[in-house]
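Visitor: Sharing a sequence plus its predicted fold:
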Amino acid sequence: MEIIQSRQNALVKTCVKLASHRRERLKSGVTLLDGPHLIRAALDAGLPPQRLLVAAGAVDKPEIVDLLGRFDGVPAVLADTLFGELTELESSSGILAVWPVPAAPAPRRDGLVLALDGVQDPGNVGAMLRTAAAAGVAQAWLSPACADAWSPKVLRAGMGAHFLLPLVERADLPALLADFGGRRAATLLQGSVPLYAADLRGDLALVMGSEGGGVSEEVAALTELRLRIPMRAGLESLNVGAAAAICLYERLRQAGGEAVQADPA
């Protein structure tokens, strides 16, 4: 194992930048996975990390020993205080990974696609990706105004969804929706139909809008199916993550109730 005790170490400096700067993640093509769950999920998906960093006080923990045994490279062991400066978790997980972000796939023209239009809260983005992966979504598109899908906060909220769901970031949603071969739906009030009265089967691109402004006008103009979720009068709109879950699982119910792994083509 490589022992690291200095903040001036090149690997430590890189991790500090990756944890806090989207530009660094974009430039280097790597990000940080924080905690055993994410690292195990990446390994299970056949997507191994480049480096593992372990807190000195955690090297003997059984779950970390197991992960080290699955890693082909040389792990770096950091003093506990130094490791604590790299993690955003209040209770240190004891392990971090430098992980290469996969190349974006070609945008789909069919299947079930979830498009996020300016969703900015990392927790919402991660939760929606997690729901999308569970509900059998084939691909997710994130507009440039969305939170960075590969930030540590979104990765934690996604709980491994990133390793199962192909993502297209900084997506030109109007262009992709115009080219989509199926129907395009969005949660909008004007001209909408109740969610449970809509036919969601077949090729479908479902657009969810930002927390404050909803779906942008340019994107809304491209949708032919406008959905509203029935709600008790007097309440504000649902959280966008909850709304996405309701819509996706209504689609799953209509499709027969079983989430199938999407064809990667």
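Guide: Received it, and whenever you're ready, just let me know what you need.
Visitor: from here on, contacts and neighbour counts on C-alpha atoms
Guide: OK.
Visitor: mind listing what the nearest residue to residue 65 once chain neighbours are set aside touches?
Guide: Nearest in space to residue 65, with sequence neighbours left out and distances taken as C-alpha to C-alpha, 6 or more residues apart in numbering, is residue 59 at 6.6 Å. By C-alpha atoms under 8 Å, 6 or more residues apart in numbering, the contact set of residue 59 is 65, 77, 94.
Visitor: Name the helix or strand for the second one, please.
Guide: Using DSSP states H and E, residue 77 sits within strand 76-78.
Visitor: Which strands or helices does the very next helix or strand once past that strand pack on?
Guide: Per DSSP H and E, the first helix or strand lying C-terminal to strand 76-78 is helix 80-84. Packing partners of helix 80-84 (3 or more C-alpha pairs under 8 Å, 6 or more residues apart in numbering; DSSP states H and E): strand 51-55.
Visitor: which strands and helices sit next to whatever helix or strand comes next after the strand it packs on?
Guide: Under the assignment DSSP H and E, the closest C-terminal helix or strand after strand 51-55 is helix 62-69. In terms of contacts (3+ C-alpha pairs under 8 Å, 6+ apart), helix 62-69 is packed against helix 36-44.
Visitor: gap between the helix it packs on and the chain center?
Guide: Centroid displacement of helix 36-44 relative to its chain, using C-alpha atoms, centre = their mean, to the nearest Å, is 15 Å.
Visitor: With stretch 75-85 instead?
Guide: Centroid displacement of stretch 75-85 relative to its chain, using C-alpha atoms, centre = their mean, is 26 Å.
Visitor: And here is the other one:
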Amino acid sequence: MKHITSRENALFKELKQLASSSQARRKAALTILDGVHLCQAYLEHSGQPVWCVVSETSQQNPEVAALLASAENALVLSDGLYEQLSQVEHGVGIFFVASIPTLSPPNQLNETAVVLDNLQDPGNVGSLLRSAAAAGIEHVFCSPGTVSAWSPKVLRAGMGAHFLLRIYENTDLLSFLNPLVATGSIPVLATSSYAAQTVYQVNLNRPVIWMFGHEGQGLSDQLMDCATEQITIPHQGKIESLNVAACAAICFFEQVRQSLDD
């Protein structure tokens, strides 16, 4: 176990870059998992982190002590140095530095998947990933314009869902979808307020690809053209549309309901 007490320490400077810069995280293919729950989930599903970083005081916390004992590479920082790195107010005092998986999209797909086109809000993306994992969905394809799925904010909102998913970032969505649409191998569904059929009427007791777009602009026209079916989510009141994460959760769990009723 290493102890760091100086801000001039080279490893501390590297950690500070990772904690504060998305560019540094992309370049190093590393991210920050802040908090006990994310660290526990990572150990359970993904193995050892690059670093387990804790504050001096947090070692007294039983949950932190257990994680520290399970981690092979541990760093203890003075409380003052740790506070310069943590992005969570009143956190418990532990984070992991973990590798970001790099995956190539599969050539064929015969199970339910999610496509995200240019989503911008980390909370929306994290919540959507959490719902997808809870619904038993494994594959998520993100366009280059979508917020980084492995950013600390998205990870915190996902609450460990990332480690149950295969997330394909910077995917050319049209190149991925067009062959599937051409062969008719799997339905591609998009939500639209103009659709004739509701999510409760369409057959979801089968693998489908769900597409969700930008919070304000929705899916691009090109991606909407890829949809083999469009559906709407009926709602009451004078709200024009639903939050994209809420919309996705309704779709995912209607699919779960139909599978259970089969």
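Guide: Now that the structure is in, tell me what you want to look at. Source: prediction; values computed, not measured.
Visitor: TM-score of the superposition?
Guide: Scored against TM-score structural alignment, normalised by the length of the second structure, the superposed chains reach a TM-score of 0.93; 257 aligned residues with a C-alpha RMSD of 1.6 Å.
Visitor: Keep only the contacts of residue 59 of the first structure that stay in contact in the second structure.
Guide: Comparing the contacts of residue 59 of the first structure with the second structure on both residues aligned by TM-score structural alignment, their matches' C-alpha atoms under 8 Å, the contacts found in both are residue 65.
Visitor: Out of the contacts of residue 59 of the first structure, which end up buried?
Guide: Using 16 or more other C-alpha atoms under 10 Å as the burial test, these include 77, 94 as buried.
Visitor: Show me which of the contacts of residue 59 of the first structure is closest to residue 88 of the first structure.
Guide: Within these, the smallest distance to residue 88 of the first structure is 11.7 Å, found for residue 94 (C-alpha to C-alpha).
Visitor: Now do the contacts for the corresponding residue of the second structure for that closest one.
Guide: Matched to the second structure by TM-score structural alignment, residue 94 of the first structure sits across from residue 93. For residue 93 of the second structure, the contacting residues are 35, 54, 55, 57, 58, 64, 82, 86, by C-alpha under 8 Å, 6+ apart.
Visitor: again, 7 Å this time
Guide: 54, 55, 58 (C-alpha atoms under 7 Å, 6 or more residues apart in numbering).
Visitor: Likewise for residue 42 of the first structure?
Guide: By C-alpha under 7 Å, 6+ apart, the contact list for residue 42 of the first structure reads 48, 163.
Visitor: Any figure for the gap between it and residue 159 of the first structure?
Guide: Distance, residue 42 of the first structure to residue 159 of the first structure, using C-alpha to C-alpha, to the nearest Å: 10 Å.
Visitor: could you pull out the helices for the stretch 51-200 of the second structure?
Guide: 62-70, 79-85, 122-134, 152-158, 173-183 (DSSP state H, counting those that start in this stretch).
Visitor: so where do the strands sit in the stretch 101-250 of the second structure?
Guide: 113-117, 139-142, 166-168, 188-191, 197-198, 209-213, 229-232 (DSSP state E, counting those that start in this stretch).
Visitor: on contacts alone, who are the packing partners of the second one?
Guide: In this structure, strand 139-142 of the second structure packs against strand 113-117, strand 166-168, with contacts taken as 3 or more C-alpha pairs under 7 Å, 6 or more residues apart in numbering; DSSP states H and E.
Visitor: Now do the longest one against strand 209-213, angle only.
Guide: Put simply, strand 113-117 of the second structure runs at 20 degrees to strand 209-213, going by axes from the mean of the first three to the mean of the last three C-alpha atoms, to 10 degrees.
Visitor: Quick one: distance of strand 113-117 of the second structure to the chain centre.
Guide: 11 Å.
Visitor: Residues contacting that strand, please?
Guide: Residues outside strand 113-117 of the second structure that contact it (C-alpha under 7 Å, 6+ apart): 137-143, 146, 208-214, 219.
Visitor: just the buried members of those?
Guide: Restricting those to buried positions leaves 137-143, 146, 208-214, 219, with burial counted as 16+ other C-alpha under 10 Å.
Visitor: Specify which member of these is nearest to residue 190 of the second structure.
Guide: residue 211 (5.2 Å).
Visitor: Just give me the match in the first structure for that closest one.
Guide: So residue 211 of the second structure corresponds to residue 207, using TM-score structural alignment.
Visitor: Test my guess that that match contacts residue 188.
Guide: No. Applying C-alpha atoms under 7 Å as the test, residue 207 of the first structure and residue 188 come out as separate, 9.7 Å apart.
Visitor: Share the number of residues neighbouring the counterpart of residue 195 of the first structure in the second structure, please.
Guide: Structural alignment (TM-score structural alignment) places residue 195 of the first structure against residue 199 in the second structure. By the measure other C-alpha atoms under 10 Å, the count of residues near residue 199 of the second structure is 20.
Visitor: swap in residue 134 of the first structure?
Guide: Applying other C-alpha under 10 Å, I find that residue 134 of the first structure has 18 neighbouring residues.
Visitor: That one: what's it in contact with?
Guide: Contacts of residue 134 of the first structure (C-alpha under 7 Å, 6+ apart): none.
Visitor: ok, it to residue 86 of the first structure distance?
Guide: Distance from residue 134 of the first structure to residue 86 of the first structure, by C-alpha to C-alpha: 30 Å.
Visitor: just to revisit the earlier point, of the contacts of residue 93 of the second structure, which are still contacts in the first structure?
Guide: Retained in the first structure by both residues aligned by TM-score structural alignment, their matches' C-alpha atoms under 7 Å are the following of those: 54, 55, 58.
Visitor: and the residue lying closest to the first one once chain neighbours are set aside, how many neighbours?
Guide: Of all residues beyond its chain neighbours, the one nearest residue 54 of the second structure is residue 94 (4.4 Å), with distances taken as C-alpha to C-alpha, 6+ apart. Residue 94 of the second structure is flanked by 27 other residues according to other C-alpha under 10 Å.
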